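Chemist: predicted model follows, preceded by the sequence.
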Amino acid sequence: MQIQDVELVISAVAPMQYPTDGLPEIALTGRSNVGKSSMINKLIQRKKMARTSSTPGKTQTLNFYKLNEAFYFVDVPGYGYAKVSKTDREKFSQMIETYLQERTTLRGVISLIDVRHEPTKDDLAMYDYLKFFGVPVLVVATKGDKVPRGKWNQRESKLKKALQLNQTDDLVIFSSTSGLGGDQIWEWVTAHLPE
């Protein structure tokens, strides 16, 4: 997909701040430091639209990026970062839950995990949570360039097994360095947007 137009519309913490234009939304979730901002920047072909940071846990709001005036990517705060206080963690958790449960324009979630590691308890909990609420999910295993190509199939089947990935959900290995997997992600996004 060619992204001509990108705008960060709002960084929201509560439903009253969400955009009201009714455009469909695809949310992106994942552990802090899993490469969410890098993936967004690669997919939309912008170097610094989504802020990347070497300090995990920097995204603390729901960031609504309007693409081509047609739909939103919603960058959700990363989870599982220990240096965030317990109170802040609970606040993020509540903010994310409210969004995922109540947002009627949400069409699907791209759930990011690190291809090199077993999914964390938080990764498993997020996937189970999305399945419980019947949200369409694409699991994206980031940092594909850090694993030799010969081991991809092995990593993919391990991750699918660990997540107990159901038959309606796909897993894509992605690299924000090479862009590998980007086309498959866009195919999934397009399939989940209204005509």
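Modeler: Looks like it arrived, so ask away. Numbers count the residues shown, from 1 in each chain.

Chemist: contacts, neighbours, all on C-alpha from now
Modeler: OK.

Chemist: which helix or strand contains G22?
Modeler: For G22, there is no helix or strand it lies in under DSSP states H and E.

Chemist: which ones are touching it?
Modeler: Residues in contact with G22, defined by CA atoms under 8 Å, 6 or more residues apart in numbering, are T105.

Chemist: next one: it from L138, what distance?
Modeler: 22 Å (CA to CA, to the nearest Å).

Chemist: and for F92?
Modeler: Taken as CA to CA, the span from F92 to L138 is 22 Å.

Chemist: check L112 too.
Modeler: Distance from L112 to L138, by CA to CA: 8 Å.

Chemist: show me where the protein has its helices.
Modeler: Listed from the start of the chain, the chain has helices (DSSP state H) covering 36-43, 86-102, 121-132, 152-163, 182-191.

Chemist: as CSV, these with distance to L8 and mean neighbour count would be great.
Modeler: Shown next, in CSV, are the helices of the chain (distance: least, CA to CA, whole Å; neighbours: other CA atoms under 10 Å):
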stretch, distance to L8, mean neighbour count
helix 36-43, 12, 22
helix 86-102, 18, 15
helix 121-132, 25, 15
helix 152-163, 32, 15
helix 182-191, 19, 16
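
Chemist: want to compare, so here's the second one:
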Amino acid sequence: MEVHNVEMVMSAVRASQYPTDGLPEVAFVGRSNVGKSSLTNVLINRKSFARTSSQPGKTQTLNFYKVEDQIFFVDVPGYGYAKVSKKAREEFAVMIGEYLRTREPLKGIVQLVDARHMPSKEDIEMYNWLTSDDIGLPVLVVATKADKISRGKWNKAEADIKRGLQFNPDVSDFEIFSSETKYGKDNVWDWLEARMLDGTDFDPEDYED
């Protein structure tokens, strides 16, 4: 999809603050500094619309980005950063849990992992939760920072990540991604557009590929 219109609509910490226009939503989750902002900026054809923080754990709200007036990208606070206080982590868990379990317009979840490393304990726990009956939504695992490893090692990286997560292809998909080369962008958009079809009033003919 060619994106021309993007708007940062709101930041929310509770259901009463969520958008009310009923557009389909996709949540982006991952460890702090895994590249959520970089992925978002590539998808929406912007260099720095989604802010990339030099301070991991800084995002403390659910940030809603309206894309082409057809879908919300929802940036979820990063997990796994030790300097975030225990109280803050507990508050994040409640906020994120409420959103992912109960939000009706939520049509899918993108979980980001680092292509250079085996999944962390937090990555595995998050994946297990996202693919459980407790959530019950399609999941796309995106392995970021692929440009940091040689192309010849991508297959091994994918196999290692899938083995570490105990990847279930029945409920999730996988994509290698590089924000530097934009490799994987079109495939991620294909997955997102499939989620948009679960929403209302989406006409693929309105967009250019």
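Modeler: Great, that's in hand. Predicted model, so just to flag it, every value in this text is computed and none were measured.

Chemist: which residue sits farthest out from the middle of the second structure?
Modeler: The centre of the second structure is farthest from one residue, G152, which by CA atoms, centre = their mean lies 25.8 Å away.

Chemist: quick one: what's aligned to it in the first structure?
Modeler: By TM-score structural alignment, G152 of the second structure lines up with G150 in the first structure.

Chemist: returning to that earlier point: so between L112 and L138 of the first structure, which is more surrounded?
Modeler: L112 (28 against 23; other CA atoms under 10 Å).

Chemist: residue contacts, the more buried one?
Modeler: L28, T29, G30, R31, V34, G35, K36, V139, V140, A141, T142.

Chemist: what sits closest to the third one if chain neighbours are left out?
Modeler: Which is G30 of the first structure. L112 (4.7 Å; CA to CA, 6 or more residues apart in numbering).

Chemist: which residue packs closest to the residue nearest to the spatial centre of the second structure, ignoring adjacent ones?
Modeler: Centroid-nearest residue in the second structure, with CA atoms, centre = their mean: F28, separated by 1.9 Å. Of all residues not flanking F28 of the second structure in the chain, V110 sits nearest, at 4.8 Å (CA to CA, 6+ apart).

Chemist: same thing with Q45 of the first structure?
Modeler: Among residues not flanking Q45 of the first structure along the chain, I3 sits closest, at 7.4 Å (CA to CA, 6+ apart).

Chemist: give the burial count for that neighbour, as a bare number.
Modeler: Neighbour count for I3 of the first structure, taken as other CA under 10 Å: 12.

Chemist: mind listing what's buried along stretch 15-22 of the second structure?
Modeler: Y18, P19 (16 or more other CA atoms under 10 Å).

Chemist: off-centre distance for it?
Modeler: Put simply, stretch 15-22 of the second structure sits 19 Å off its chain's centre (CA atoms, centre = their mean, to the nearest Å).

Chemist: try stretch 139-156 of the first structure
Modeler: 17 Å.

Chemist: picking up where we left off before, now the helices of the first structure as a markdown table including distance to F73 of the first structure?
Modeler: Shown next, in a markdown table, are those (distance: least, CA to CA, whole Å):
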| stretch | distance to F73 of the first structure |
| --- | --- |
| helix 36-43 | 8 |
| helix 86-102 | 13 |
| helix 121-132 | 17 |
| helix 152-163 | 24 |
| helix 182-191 | 10 |
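
Chemist: between those, which gets nearest to P56 of the first structure?
Modeler: With CA to CA as the criterion, P56 of the first structure lies closest to helix 36-43 of the helices of the first structure, at 10.9 Å.

Chemist: corresponding residues in the second structure for that closest one?
Modeler: Following TM-score structural alignment, the aligned partner range for helix 36-43 of the first structure in the second structure is 36-43.

Chemist: relative to the first structure, what is the average displacement of that stretch?
Modeler: Mean deviation of stretch 36-43 of the second structure relative to the first structure after superposition (mean CA distance after the TM-score superposition for the first structure): 0.7 Å.

Chemist: what residues does that stretch touch?
Modeler: 3, 28-30, 47-52, 75, 112, 144, 179, 182, 185, 189.
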